[in-house]
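> sharing a model prediction with you, sequence too.
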Amino acid sequence: MPINVYAIATPFVIALALGEFVYCVARRNGYYSFQDSIASMGTAVINQCVNVAVALLVLPLFNALERFSVAKWDATSPLALLGLFLGVDFLFYWFHRFGHRTNIGWAAHSPHHSTEELNYAVALRASVTQRLFSFLFYWPLVVVGFPSEAVLAMVAFHLVLQFIPHTRVIPKLPRWIESWLNTPSHHRVHHARNDLYIDKNYAGFLIIWDRMFGTFQEETEECSYGVTTPPNTWDPTFINFQYWAKLVGDAIHTRSWWDRLRLWVMPTGWRPADLPARTEAGWKQAGAEVKFQSVELPGIRGYLVFQMLTSLPFMLLVSHHASPLSGWRKLVLSALFWAMATAWAGMLESKRWSLGLEIARVLGMGGLVTLWLVQAGAPQAWSALTAGWLAVTLVWLRVSRTTNRGAAPLSQEAAS
């Protein structure tokens, strides 16, 4: 298995995100929304699990392609590593452009843009279907002679570097830096939904690709972040699969077989001519930006922060190469993470079912992980900490459930 760059980089990513958060709170600049950040972190945990699974699926394919390579490059050579990095950065530009310019690409990529904020929590909100598309774009690097494991490791390293520009804290840098590097200013443009900024700045590390291929736009006006038809929910399933559902629906309802086939690779937003125009809520009301907010279950914020922090060690049981868990156990734990993010979204939207789902998720995760750690012969302190987390969480949920029973009745829409 290739080096798990994601697991190695996790402490750096967490430290950077925490540092930005503390700075923004101290400055009271409003760059962090509690609800958006919790939804992003829930999705981030799911995505880390997906990264490992996809890498394991793609590695055998890349290994098979090595037989057809036209050369053999020494992955330990500084010059070869530089060439590999530039190759990954170049192919990422085209993958990213594909993700914005085609229906199927946007279905895979749009969840990353669904948030209406821009900060380091947003950087972690990635699509669970995008990663497979991403890895499949890098096969030419194997054919030209780079080892499979080196390619996958460099792709992961490149992805970690892209975390850095997702911020509003860093202003424009000196022009000589802005001329070649994908700076935070350039990436703010990419995440903006202003008419001037749509489909611009696809670069990963070097902005020169956008300058070369006509997709560069300088930041000249204040950015409004998100997609033009926001999902208006925190639910990870809806966010990740809403556009896929639209494409499947169009493929089913059109009478043209040709349109069913080409729908997927047509420009983003294209629909068969025999289907009616789609009417969806935009991001403006009376010409002004309106961001989605929801009514939370009373007193739930402290619990969600506690769970967000304590979910990270559980995530490492799936993503870290030294995890004592077997493959099928990691799969089960990943499914529980999905239930976790769904329950969190429900709590943020005052869904009555969310506490029941969270209790089931906590019992499943705490009980199974404790059992698995004991069976794996892990240090007793690990299983003791897991059991302690389970006890604290269940007491907290019991109090929350009692509190919410006594709260004012929710509207029918919120209680659904």
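Right, received. Where do you want to start? Residues are numbered from 1 along each chain as shown.

> okay, CA-based contacts and neighbour counts for the rest of this
Fine.

> ok, residue 37 - contacts?
Under the criterion of CA atoms under 8 Å, 6 or more residues apart in numbering, the contact partners of residue 37 comprise 121-122.

> quick one: the helices in the stretch 101-250 of the chain, in order.
For the stretch 101-250 of the chain, applying DSSP state H, counting those that start in this stretch gives helices covering 103-109, 120-123, 130-136, 139-143, 148-161, 175-178, 184-191, 208-213, 236-253.

> show residues contacting the longest one.
Same thing as helix 236-253. For helix 236-253, contacts defined as CA under 8 Å, 6+ apart pick out 39, 43, 103-104, 106-108, 110-111, 114, 127-129, 231, 233, 259-261, 263-264, 271-272, 275, 338, 341-342, 345.

> about what we covered before: any idea which of the helices of the stretch 101-250 of the chain is most buried?
Mean neighbours per residue, mean count of other CA atoms under 10 Å, is largest over those for helix 120-123, with a mean of 26.

> A further structure is provided below for comparison with the first:
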Amino acid sequence: MPDFDPTTYAIPGFVALVLIEMIWARFRNPSAYEPRDTLVSLAFGLGSTVAGLLFGGFAVWVFINAYEYRLFDIGFAWWAWPVCFVLDDLKYYWVHRAGHRIRWMWASHVNHHSSQHYNLSTALRQTWTGAFTFGLLFALPLVLLGFHPAMIAICGGFNLIYQFWIHTEAIRRMPRWFEAVMNTPSHHRVHHATNPRYLDRNYAGVFIVWDRMFGTFEAERSHEEEPIRYGIVKQLGSFNLLWSVFHEWVGMLGDIWRAPWKHKLSYLLREPGWSHDGSRETSDMIRARWLARQGEGEPEGVPAEKPIAGPRRAA
């Protein structure tokens, strides 16, 4: 099987589309781009590429060795490619969902959500530290089923390419049938929002049907009804690249260091915003309190006047 990375070939297209969107934003939505923010996003993309070269070999080693224990010899049959693509996207849904619900994984994934702007350059905010989480384990079932690691990598590359174009405000809605099945800019704007209604929703990569199936779908409201606020619940407030990359690792390790022994592991594996003394809020708590204020629910044990976020809460 030849070595083929589809994202490498897509880079010129990414650059061209960013330039086109910049021109559109200049006349239609000047606030879509902020020069310093865009530079940080570009640096994220470059650093992520370097990190992949440095640490990607470990994942390859794991998958190649696991492939020796495969249940079936699927090979590279034509029909295996679309099946692998769909299953890889299902895998992406769950690893993405875990990335929002397990703080150890969130410390890596938060990088992608740290911009308060939503444009095509935001898609380049890819993690430098993904190799230090256990996200690769989510792909092992595909390897053990018999899908070759190269096939999984290529399908994952096309999945990443698809997700690039949905990071834009230039496209409001796609046709209804498309919105029902596929991930779109409208659906993904919800995912990047910090509004309580939208927190931890729409984890899809390519197919939004996974969110509809597993109860995490939320439709975007009109801008007039509810303008979207992008970023993380407690915004970075800085364009420092290294702080942008590592701030949640610093916060998490600090919490583990200060926590009583019986709670240390929880700060690693519980959801972002969890605290042993109740001093902070998770996304579920924020949403529940918001729903109570809207008269849509009556959650128990959620203080009505608690601040939106604690000192290191990110969502």
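Ah, there it is. Keep in mind that what you see is a predicted model, and the values were worked out from it rather than measured.

> just to revisit the earlier point, would you reformat the helices of the stretch 101-250 of structure 1 as a markdown table and include distance to residue 401 of structure 1?
Formatted as a markdown table, the helices of the stretch 101-250 of structure 1 follow (distance: least, CA to CA, whole Å):
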| stretch | distance to residue 401 of structure 1 |
| --- | --- |
| helix 103-109 | 36 |
| helix 120-123 | 28 |
| helix 130-136 | 36 |
| helix 139-143 | 51 |
| helix 148-161 | 39 |
| helix 175-178 | 52 |
| helix 184-191 | 38 |
| helix 208-213 | 52 |
| helix 236-253 | 23 |
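
> out of these, the one nearest residue 301 of structure 1 is which?
Taking CA to CA as the criterion, residue 301 of structure 1 comes closest to helix 120-123 out of these, the separation being 16.5 Å.

> contact partners of that closest one?
16-17, 20, 37, 40-41, 112, 115, 163-164, 166-167.

> mind running it again at 7 Å?
Counting by CA atoms under 7 Å, 6 or more residues apart in numbering, helix 120-123 of structure 1 makes contact with 17, 37, 40-41, 115, 163, 166-167, all of which sit outside it.

> do the same with stretch 82-89 of structure 1
The contact list for stretch 82-89 of structure 1 (CA under 7 Å, 6+ apart) reads 138, 154-155, 204-205.

> same thing with stretch 42-61 of structure 2?
Judged by CA under 7 Å, 6+ apart, the contacts made with stretch 42-61 of structure 2 from elsewhere in the structure are 121, 124-128, 131, 136.

> hmm, back to that, and of the helices of the stretch 101-250 of structure 1, who's closest to residue 81 of structure 1?
For the helices of the stretch 101-250 of structure 1, distance to residue 81 of structure 1 was read as CA to CA. The smallest value, 8.6 Å, belongs to helix 148-161.

> mean deviation, that closest one versus structure 2?
Superposing on structure 2 and averaging over aligned pairs (mean CA distance after the TM-score superposition for structure 1), helix 148-161 of structure 1 comes out at 1.5 Å.

> out of everything not next to it in sequence, what's closest to the residue sitting furthest away from the middle of structure 2?
Ranking residues of structure 2 by C-alpha distance from their mean position (CA atoms, centre = their mean) puts residue 73 at the top, at 32.2 Å. Take residue 73 of structure 2 and drop its neighbours on the chain: the residue closest to it by CA to CA, 6 or more residues apart in numbering is residue 146, 5.4 Å away.

> any idea how many residues pack against the one you found?
Using other CA atoms under 10 Å, residue 146 of structure 2 has 20 neighbouring residues.

> give me the longest helix you can find in structure 1.
Once structure 1 is assigned using DSSP state H, the helix that runs over the most residues is helix 34-65.

> okay, the angle between that one and helix 148-161?
When axes from the mean of the first three to the mean of the last three CA atoms, to 10 degrees is applied, the directions of helix 34-65 of structure 1 and helix 148-161 differ by 160 degrees.

> hmm, back to that, map the residue farthest from the centre of structure 2 across to structure 1 for me.
Using TM-score structural alignment as the criterion, residue 73 of structure 2 maps onto residue 72 of structure 1.

> if I look at that match, how far off is residue 19 of structure 1?
In this view, residue 72 of structure 1 and residue 19 of structure 1 are 42 Å apart by CA to CA, to the nearest Å.

> try residue 43 of structure 1
Relative to residue 19 of structure 1, and taking CA to CA, residue 43 of structure 1 is found at 20 Å.
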